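A.B. asks: Need a 3D model of the sequence below.
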Amino acid sequence: MTHLSEKTQMLDSLFSHSPVLPLLNIERLEDVLPLADALAEGGITTLEITLRTALGIDAIALLRSQRPALMVGAGTVLAAKQFEAVLAAGAQFVVTPGCTDELLQCGLEAAVPLLPGIATASELMSAYRLGYRRFKLFPAQILGGVGLLRAFAGPFRDVRFCPTGGVSQANLAEYLALPNVMAVGGSWVAPAELIAQQRWGEITALARAAGQVGSA
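C.D. replies: Model (predicted):
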C-alpha cells in the first residue's frame, strides 16, 4: 500500500508541472483525443475527466491507451464503485466533490492519490486525522474564495488546496498567488460550447493563456 505521504508528494509533483487543471465533461467519445491534443498544444498535460457524463470512464481508458504521456485523473467520483471503476480504467489520480468515510478509505487503499473535496474546516479535519494534506476546495468562489483560503492558512499550515468552482481566467492569478494553493481547476479552459463545435484552436489559445498565468 502506498503511504499517504507518498501520495501527497505525487500530487505536489503532478501540479508543479501543471497548476491549471481543466475539468472536462465528455459528451462524445470522438472529441476526447482532439480535445486532449488541443490542451496539450497549449501546454496543459494534466486533465480531469469528470463522471458527470456516462462517457467519463471510457474517456479515461481511451486517453490512457492512446495518450500515455498525459496525466489523466477522474473527477466527480461519488462512491466506492465509481472509485474502483476509474482505477480499472487507468486513472492516475482521483478527485471528489466532497469527502465521505467510504471515499477516504478508498483513497487510503488505492495506489494513486485522492484529492478529496471539502467545503468546511470540520470536513478538512476529518480527512486530516487520517493523514490527508491536499484537498479540493469546492465550490470555492461561493464559499469565500481567496478570503477563505487565507483564513485556512492559519490553523492548517501544512495543507494545500486545488480550488474549483467559480475559478476563471479573471481570478486565476489571485488564487495561484496564495502559498497554500498548489493548483486551480475549472471548465473555462475547455468550455462546453467550444468542445461541441470542435473549435480546438480556441481551446489551445485558452490553455496557453491559463498556462502563462500559472507560470508567472
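A.B. asks: For the rest of this, base every contact and every neighbour count on C-alpha atoms.
C.D. replies: Fine.
A.B. asks: Okay, strands next: where are they in the chain?
C.D. replies: Assigned by DSSP state E, the strands in the chain fall at 20-24, 46-50, 71-75, 93-95, 114-115, 117-118, 134-137, 160-163, 184-186.
A.B. asks: What helices and strands are in contact with the fifth one?
C.D. replies: So that's strand 114-115. On a contact count with 3 or more CA pairs under 8 Å, 6 or more residues apart in numbering; DSSP states H and E, strand 114-115 meets strand 93-95, strand 134-137.
A.B. asks: Quick one: these as CSV, columns for distance to Pro191 and mean neighbour count too.
C.D. replies: Output for these, formatted as CSV (distance: least, CA to CA, whole Å; neighbours: other CA atoms under 10 Å):
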stretch, distance to Pro191, mean neighbour count
strand 93-95, 20, 24
strand 134-137, 21, 28
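A.B. asks: Tabulate these (TSV), appending distance to Leu206.
C.D. replies: Putting the helices and strands packed on strand 114-115 into TSV (distance: least, CA to CA, whole Å) gives the following:
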stretch	distance to Leu206
strand 93-95	23
strand 134-137	22
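A.B. asks: I'd like to know which of those is closest to Arg157.
C.D. replies: Nearest to Arg157, of all those, is strand 134-137, at 11.4 Å by CA to CA.
A.B. asks: What distance do you get for Gly43 to Thr96?
C.D. replies: Counting by CA to CA, to the nearest Å, the gap from Gly43 to Thr96 is 25 Å.
A.B. asks: who has more neighbours, those two?
C.D. replies: Thr96 (24 against 20; other CA atoms under 10 Å).
A.B. asks: can you pull the contacts of the more buried one?
C.D. replies: Gly75, Thr76, Val77, Leu78, Leu114, Leu115, Pro116, Gly117, Lys136 (CA atoms under 8 Å, 6 or more residues apart in numbering).
A.B. asks: The first one: neighbour count?
C.D. replies: Right, the one you point to is Gly75. Gly75: 25 surrounding residues under other CA under 10 Å.
A.B. asks: Is it correct that Ala38 is in contact with Gly201?
C.D. replies: Yes - applying CA atoms under 8 Å, one finds Ala38 in contact with Gly201, separated by 6.8 Å.
A.B. asks: Looking at the two, which is more packed in?
C.D. replies: Comparing Ala38 with Gly201 by other CA under 10 Å, the one with more neighbours is Ala38, at 24 against 15.
A.B. asks: Quick one: residues contacting the closest residue to the more buried one other than its chain neighbours.
C.D. replies: Excluding the flanking residues, the one nearest Ala38 by CA to CA, 6 or more residues apart in numbering is Thr204, at 4.9 Å. By CA under 8 Å, 6+ apart, the contact set of Thr204 is Ala38, Leu39, Ala40, Glu41, Gly42.
A.B. asks: one more, for comparison:
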Amino acid sequence: MNDVEKAAVAEDGTGLIDLIRRIKVVPLVTLHSVEEAVPLAKALAAGGVPIAEITFRSPAALEGMRAIHDQVPEVTLVAGTVHTVDQARQAVRVGCRGIVSPAFSDAVVDWCLGSLIPVLPGTATPSDIEKAYDRGLRFTKFFPAEAYGGVGTLKALSGPFAEMSFLPTGGVGLKNVREYMALPNVFAVGGSFPVPSPAQRRGDWKAVTEACVQARQLVQD
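C.D. replies: This next block holds a predicted model:
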C-alpha cells in the first residue's frame, strides 16, 4: 500500500469505531454469491443498519465487497474472518474500511496499525486482551462470546481491563442481545441475526430489512 492509499484509508477509517458505536450492531454476512451482495446491502441500509462485516468464508467475498463498495456506498464495509495480511490488504483495496479477525493475529494487527487501518482483533482471554492493550487498542472483538462465558466473562473482565470495550460475537442473538448491550464495556454486538439465513437463501430482502429494524430496536433499547 502506497502513501496515497494509506492516507485515503486513514481519512475514511478514523470514524469507524464511532459509527459502530452509533449503530450498535454489526451484521456478519457470508455471501453465497456475488449477485446477492448488492440487494443484501440495500436491505441492510433500508433497515437502518448501514454496515456489514463480509466474512472471508466464501469465494464470493472479495467481489461481493467490491460490488457493495461501488454500488451501495452508503453501507460501510468491514472485512471479517481475516486470517492473513494478504486478505486484509485485498479487502482494503476493494473498499473495506476496517478489519475484523476471529483471533489475535500479531501479523494482521501490526500490519493494520502500521497502515492506519482500524482493526478489531478477536480476543477471548486476558492474554489476548493484554496484547491488544499493549498495542494501544481499546476496542476489540470478543469471540466466541457465549462459548467463553458470555455476559459473565465480560463482567469479570471489566475490572482488570476497565479501559477496554468489546464487540461480542458468537452466540449473540435476539434472545440475549439486550443482556450484552446492558454491559458498560460492550460498545456494540455482532452476529448473523440481522440477516436470517433462510431469508438470505431465498433472497427475501424485505425480511432482511425487517430483521435489521428489529435488531436495531433491540440494541437501542
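A.B. asks: Need the TM-score between these chains.
C.D. replies: Here the TM-score for the pair of chains, by TM-score structural alignment, normalised by the length of the first structure, is 0.94; 213 aligned residues with a CA RMSD of 1.7 Å.
A.B. asks: With distance to Leu149 of the first structure as new columns, can the strands of the first structure be given to me in CSV?
C.D. replies: Below are these laid out as CSV (distance: least, CA to CA, whole Å):
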stretch, distance to Leu149 of the first structure
strand 20-24, 17
strand 46-50, 22
strand 71-75, 21
strand 93-95, 19
strand 114-115, 16
strand 117-118, 12
strand 134-137, 9
strand 160-163, 8
strand 184-186, 12
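A.B. asks: Ok, which of the ones you listed comes nearest Ser5 of the first structure?
C.D. replies: Nearest to Ser5 of the first structure among those is strand 134-137 (10.1 Å), distances taken as CA to CA.
A.B. asks: What residues does the spatially most central residue of the second structure make contact with?
C.D. replies: With distances taken as CA atoms, centre = their mean, the residue of the second structure nearest its centroid is Glu53 (4.6 Å). Applying CA under 8 Å, 6+ apart, we find Glu53 of the second structure in contact with Val26, Pro27, Leu28, Val29, Leu77, Val78, Ala79, Gly80, Val100.
A.B. asks: With Leu62 of the second structure instead?
C.D. replies: Contacts for Leu62 of the second structure were tallied using CA under 8 Å, 6+ apart; they are Phe56, Gln90, Ala91, Val94.
A.B. asks: and if you look at Ser18 of the first structure?
C.D. replies: Contacts for Ser18 of the first structure (CA under 8 Å, 6+ apart) come out as Ile44, Thr45, Thr46, Ala183, Gly211, Gly214.
A.B. asks: Of the residues you listed, which belong to helices?
C.D. replies: Judged by DSSP state H, these include Gly211, Gly214 as members of helices.
A.B. asks: And the aligned partner of the residue nearest to Ala38 of the first structure in the second structure, how close does it get to Ala199 of the second structure?
C.D. replies: Under the alignment (TM-score structural alignment), Thr204 of the first structure maps onto Thr209 of the second structure. Here Thr209 of the second structure is placed at a distance of 10 Å from Ala199 of the second structure (CA to CA).
A.B. asks: Ser101 of the second structure too?
C.D. replies: In this view, Ser101 of the second structure and Ala199 of the second structure are 26 Å apart by CA to CA.
A.B. asks: residues contacting the counterpart of Gly98 of the first structure in the second structure?
C.D. replies: Taking TM-score structural alignment, Gly98 of the first structure has Ala103 as its aligned residue in the second structure. Shown in contact with Ala103 of the second structure (CA under 8 Å, 6+ apart): Pro121, Gly122, Thr123, Phe143.
A.B. asks: Among these, which one has the most neighbours?
C.D. replies: Within these, most neighbours by other CA under 10 Å means Pro121, with 29 neighbours.
A.B. asks: Might you report the residue contacts of it?
C.D. replies: Ile99, Val100, Ser101, Pro102, Ala103, Phe104, Ser105, Val109, Ala132, Thr140, Lys141.
A.B. asks: Same list (those residues) but as JSON lines, adding distance to Ala8 of the second structure.
C.D. replies: Listed next are the contacts of Pro121 of the second structure as JSON lines, based on distance: CA to CA, whole Å:
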{"residue": "Ile99", "distance to Ala8 of the second structure": "15"}
{"residue": "Val100", "distance to Ala8 of the second structure": "19"}
{"residue": "Ser101", "distance to Ala8 of the second structure": "22"}
{"residue": "Pro102", "distance to Ala8 of the second structure": "26"}
{"residue": "Ala103", "distance to Ala8 of the second structure": "27"}
{"residue": "Phe104", "distance to Ala8 of the second structure": "25"}
{"residue": "Ser105", "distance to Ala8 of the second structure": "24"}
{"residue": "Val109", "distance to Ala8 of the second structure": "19"}
{"residue": "Ala132", "distance to Ala8 of the second structure": "24"}
{"residue": "Thr140", "distance to Ala8 of the second structure": "23"}
{"residue": "Lys141", "distance to Ala8 of the second structure": "24"}
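A.B. asks: Against Ala110 of the first structure, how distant is Met125 of the first structure?
C.D. replies: Using CA to CA, Met125 of the first structure is found at 21 Å from Ala110 of the first structure.
A.B. asks: ditto for Ala69 of the first structure
C.D. replies: Ala69 of the first structure is 22 Å from Ala110 of the first structure, by CA to CA.
A.B. asks: Check Ile203 of the first structure too.
C.D. replies: 33 Å.
A.B. asks: and what of Ile57 of the first structure?
C.D. replies: Relative to Ala110 of the first structure, Ile57 of the first structure is positioned 17 Å away (CA to CA).
A.B. asks: same check, this time on Val77 of the first structure
C.D. replies: 14 Å.
A.B. asks: Of the two, which one has the most company?
C.D. replies: Between Val77 of the first structure and Ala110, counted using other CA under 10 Å, Val77 has the larger neighbour count: 23 against 20.
A.B. asks: What is the equivalent residue in the second structure for the more buried one?
C.D. replies: Val77 of the first structure maps onto Val82 in the second structure, by TM-score structural alignment.
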